[in-house]
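Colleague: Sequence and computational prediction follow.
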Amino acid sequence: MKNNITLITGGDRGIGRATALCLANRGHKVCIGYRTREDCAHEVVENILHAGGTAIAVRADISQEEQVEALFQQIDKDLGPISGLVNNAGMLMLQASIEEVNEQRLATLFATNVSGSFLCAREAVKRMAFRHGGQGGAIVNVSSAASRLGSPHEYVDYAASKGAIDTLTIGLSLEVAGQGIRVNAVRPGFIYTDMHADGGEASRVDRVKDSLPMKRGGQPEEVAQAIVWLLSDEASYVTGSFIDLAGGK
């Protein structure tokens, strides 16, 4: 039986949490990467352990290179060679127009949403690539429908950071395809998660849902199912691709 060992950054809540639980149910050994919500991360681990799965939680600020390196070293030690990465961790600032954006906001946002995903992908490739003695693997980047829609008047900076994730997905998929590594992305939009509260409008999905073709917001589990499929052997010929999960928007 294949030994699937998968890291989910930001696995303590929302889409990350749903993905971790779903992967564990499919037999993956999972690492829950988290930055601050230790109680939430350990709750996910306890749920997985109670169901007979294998999971650990590791604190890491992925905007810090040394913490990313330590995160992967901990996975090597406690679980074994990684086979899957879900670049899910990201942050959202309070809604703002371009006139309210400053250097510190941009630096903080891009350090996590962009640099963090690059650093995690780097460490994963070092372990998965055939040229390093790896067995291949799969990376799924969690982008956003905002990368296509731009999020005017609210989150143009966040949208731009997710545009960078789209480009990372395309370029990296071509760079490592010959090394047995597939790289794909999901682009959720209007999903019921706590992230909207970070932006200052916890009920944002309810506000916009009637404008969506499907007339409803999405659930984290619906995004998780797409991520799990992209990581699986069922998607073995899929790389450099995007799955949009935004109710038709």
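Modeller: Structure received. Numbers count the residues shown, from 1 in each chain.
Colleague: all contacts plus neighbour counts: C-alpha atoms, from now on.
Modeller: OK.
Colleague: so what does the lengthiest helix in the chain touch, helix or strand wise?
Modeller: Looking across the chain with DSSP state H, the single longest helix is helix 156-176. Under the contact criterion of 3 or more C-alpha pairs under 8 Å, 6 or more residues apart in numbering; DSSP states H and E, helix 156-176 touches helix 103-110, helix 116-128, strand 137-142, helix 146-149, strand 181-188.
Colleague: can we see that at 7 Å?
Modeller: helix 146-149, strand 181-188 (3 or more C-alpha pairs under 7 Å, 6 or more residues apart in numbering; DSSP states H and E).
Colleague: buried set for the shortest one?
Modeller: By that I understand helix 146-149. 146, 147 (16 or more other C-alpha atoms under 10 Å).
Colleague: Find the centremost residue of the chain, please.
Modeller: Nearest to the geometric centre of the chain sits residue 88, at 1.5 Å (C-alpha atoms, centre = their mean).
Colleague: Please, where are all the strands along the chain?
Modeller: 5-9, 29-34, 54-59, 84-87, 137-142, 181-188, 242-245 (DSSP state E).
Colleague: how about those in a markdown table, adding distance to residue 168?
Modeller: Formatted as a markdown table, those follow (distance: least, C-alpha to C-alpha, whole Å):
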| stretch | distance to residue 168 |
| --- | --- |
| strand 5-9 | 17 |
| strand 29-34 | 21 |
| strand 54-59 | 24 |
| strand 84-87 | 11 |
| strand 137-142 | 9 |
| strand 181-188 | 9 |
| strand 242-245 | 12 |
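Colleague: Tabulate those (JSON lines), appending mean neighbour count.
Modeller: As requested, these are exported to JSON lines (neighbours: other C-alpha atoms under 10 Å):
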{"stretch": "strand 5-9", "mean neighbour count": "27"}
{"stretch": "strand 29-34", "mean neighbour count": "27"}
{"stretch": "strand 54-59", "mean neighbour count": "22"}
{"stretch": "strand 84-87", "mean neighbour count": "27"}
{"stretch": "strand 137-142", "mean neighbour count": "26"}
{"stretch": "strand 181-188", "mean neighbour count": "25"}
{"stretch": "strand 242-245", "mean neighbour count": "19"}
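Colleague: take a look at this one as well, against the first:
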Amino acid sequence: MADKVAVVTGASRGAGAGIARALGAAGYKVYVTGRTTAEGTAEFPGTIHSVAKEIQDAGGEAVAVAVDHAKDEQVEALFKQIEAEEGRLDILVNNVAHIHPELITPGGYWERPLGLVDILNVGLRSQYVASFYATPLMMKTGGALIAFTSSFGSVCYMHGPAYGAQKAGVDKFAADMGVDLKDHDVAAVSVWMGPLVTERTRRAADERPDQYTEFLKIGESPEFTGKVIAGIHQDPKRMELSGQTVIGAEQAQVYGIQDNGKTPPSYREMLGEPRIPHPAIVR
């Protein structure tokens, strides 16, 4: 995998950081993007530079690029930089999202800040923009993968309607981009992550131990999804998955991937299953 290149958006911390570390460990040169460039400037620890250094310290290659994914011109510049420096792009992980501090605060959508809807800008629209600018380079590369990080919140109530709409939206992006990319050797897949053990969920466990303590015992590491994405990219039948939404824990079992010696469970029976796109195509 020495010449393979990946981009992970929103990778200063949380799921993005773990996915970037996993792809670095799998041999990809990882471009780590996000807004946080200095510790203490964000709600939680982590910067694009610290994540890139972790990958490098583990023997991998990484480049930190400061990108505000709400600004299209910065996203365009990112992919122009990658084309100039690498001449290829094998994986785009669309992970960036605006996570409001009150995302998991109880209450109706009208009782919580209107700012929760910003996830439809940075988290939905921004992932379309990243895919738009990345796709021509990925088509040139061939054998490429666009992966969206999603969750069961796409089909069940989870954290309110703005969060749910964003997850349903990226699942639909994968489905419809899969149609457009069918003949271009680029797959588009949405991956449902299970409960993640991140800085945010650890804080939630401190604040609401009755709700989150057990959750952390069975939660997935952020690296787990990165291993699944690497597995999909390296799957000879990758294009058969294009357009689909897959449950990460189930796809991991197909590839024999574990999470720190554990086999994370699927929550299909409890939380729902991915929607199957209708085969009709209207152009």
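Modeller: Right, received. Where do you want to start? Owing to the predicted nature of the structure, the values given are computational and were not obtained by experimental measurement.
Colleague: Next, the TM-score between them, please.
Modeller: Overlay of the two chains. TM-score (TM-score structural alignment, normalised by the length of structure 1): 0.84; 239 aligned residues with a C-alpha RMSD of 2.6 Å.
Colleague: ok so, going back, quick one: contacts for the residue nearest to the centre of structure 1?
Modeller: 8, 9, 10, 16, 141, 142 (C-alpha atoms under 7 Å, 6 or more residues apart in numbering).
Colleague: Kindly provide the distance from the residue of structure 1 most remote from its centre to residue 158 of structure 1.
Modeller: No residue in structure 1 sits farther from the centre than residue 99, which is 29.0 Å out by C-alpha atoms, centre = their mean. Separation of residue 99 of structure 1 from residue 158 of structure 1 (C-alpha to C-alpha, to the nearest Å) stands at 15 Å.
Colleague: So what's the residue count around residue 125 of structure 2?
Modeller: Other residues near residue 125 of structure 2 come to 19 when the count uses other C-alpha atoms under 10 Å.
Colleague: Looking at structure 1, name the residue matched to it.
Modeller: Under the alignment (TM-score structural alignment), residue 125 of structure 2 pairs with residue 115 in structure 1.
Colleague: Please report how far that match lies from residue 63 of structure 1.
Modeller: 6 Å.
Colleague: looking at the alignment, what does residue 159 of structure 1 pair up with in structure 2?
Modeller: With TM-score structural alignment as the criterion, residue 159 of structure 1 pairs with residue 164.
Colleague: just checking, its match touches residue 153?
Modeller: Yes - proximity of residue 164 of structure 2 to residue 153 meets the contact threshold set by C-alpha atoms under 7 Å, at 5.1 Å.
Colleague: do you know how far the residue nearest to the centre of structure 1 is from residue 185 of structure 1?
Modeller: 10 Å.
Colleague: Now the common contact residues for these two.
Modeller: By C-alpha under 7 Å, 6+ apart, the residues touching both residue 88 of structure 1 and residue 185 are 141, 142.
Colleague: one step back: what's the distance between the match of residue 125 of structure 2 and residue 249 of structure 1?
Modeller: 28 Å.
Colleague: Equivalent analysis for residue 62 of structure 1, please.
Modeller: Where residue 249 of structure 1 is concerned, residue 62 of structure 1 sits at a distance of 30 Å (C-alpha to C-alpha).
Colleague: Residue 27 of structure 1 now?
Modeller: 33 Å.
Colleague: repeat for residue 184 of structure 1
Modeller: 20 Å.
Colleague: And residue 192 of structure 2, what's its match in structure 1?
Modeller: Match for residue 192 of structure 2 (TM-score structural alignment): residue 187.
Colleague: Tell me how far the residue nearest to that match when sequence neighbours are not counted lies from residue 113 of structure 1.
Modeller: Closest residue in space to residue 187 of structure 1, ignoring its immediate chain neighbours: residue 144 at 4.0 Å, by C-alpha to C-alpha, 6 or more residues apart in numbering. Using C-alpha to C-alpha, residue 144 of structure 1 is found at 11 Å from residue 113 of structure 1.
Colleague: go on, residue 100 of structure 1?
Modeller: 19 Å.
Colleague: Compare those two (neighbour count), which wins?
Modeller: Neighbours were counted for residue 100 of structure 1 and for residue 113 using other C-alpha under 10 Å; residue 113 has more, 26 against 8.
Colleague: since we're on the residue nearest to that one when sequence neighbours are not counted, how many residues are nearby?
Modeller: Leaving aside its chain neighbours, residue 113 of structure 1 sits nearest to residue 90 (4.9 Å; criterion: C-alpha to C-alpha, 6+ apart). The number of residues packed near residue 90 of structure 1 is 23, by other C-alpha under 10 Å.
Colleague: What of residue 91 of structure 1?
Modeller: Residue 91 of structure 1 - counted by other C-alpha under 10 Å - has 17 other residues nearby.
Colleague: Test my guess that it contacts residue 109.
Modeller: Yes - using C-alpha under 7 Å, residue 91 of structure 1 is in contact with residue 109, at 6.4 Å.
Colleague: check contacts around the aligned residue in structure 2 for residue 230 of structure 1.
Modeller: Counting by TM-score structural alignment, residue 230 of structure 1 lines up with residue 232 in structure 2. Counting by C-alpha under 7 Å, 6+ apart, residue 232 of structure 2 touches residue 238.
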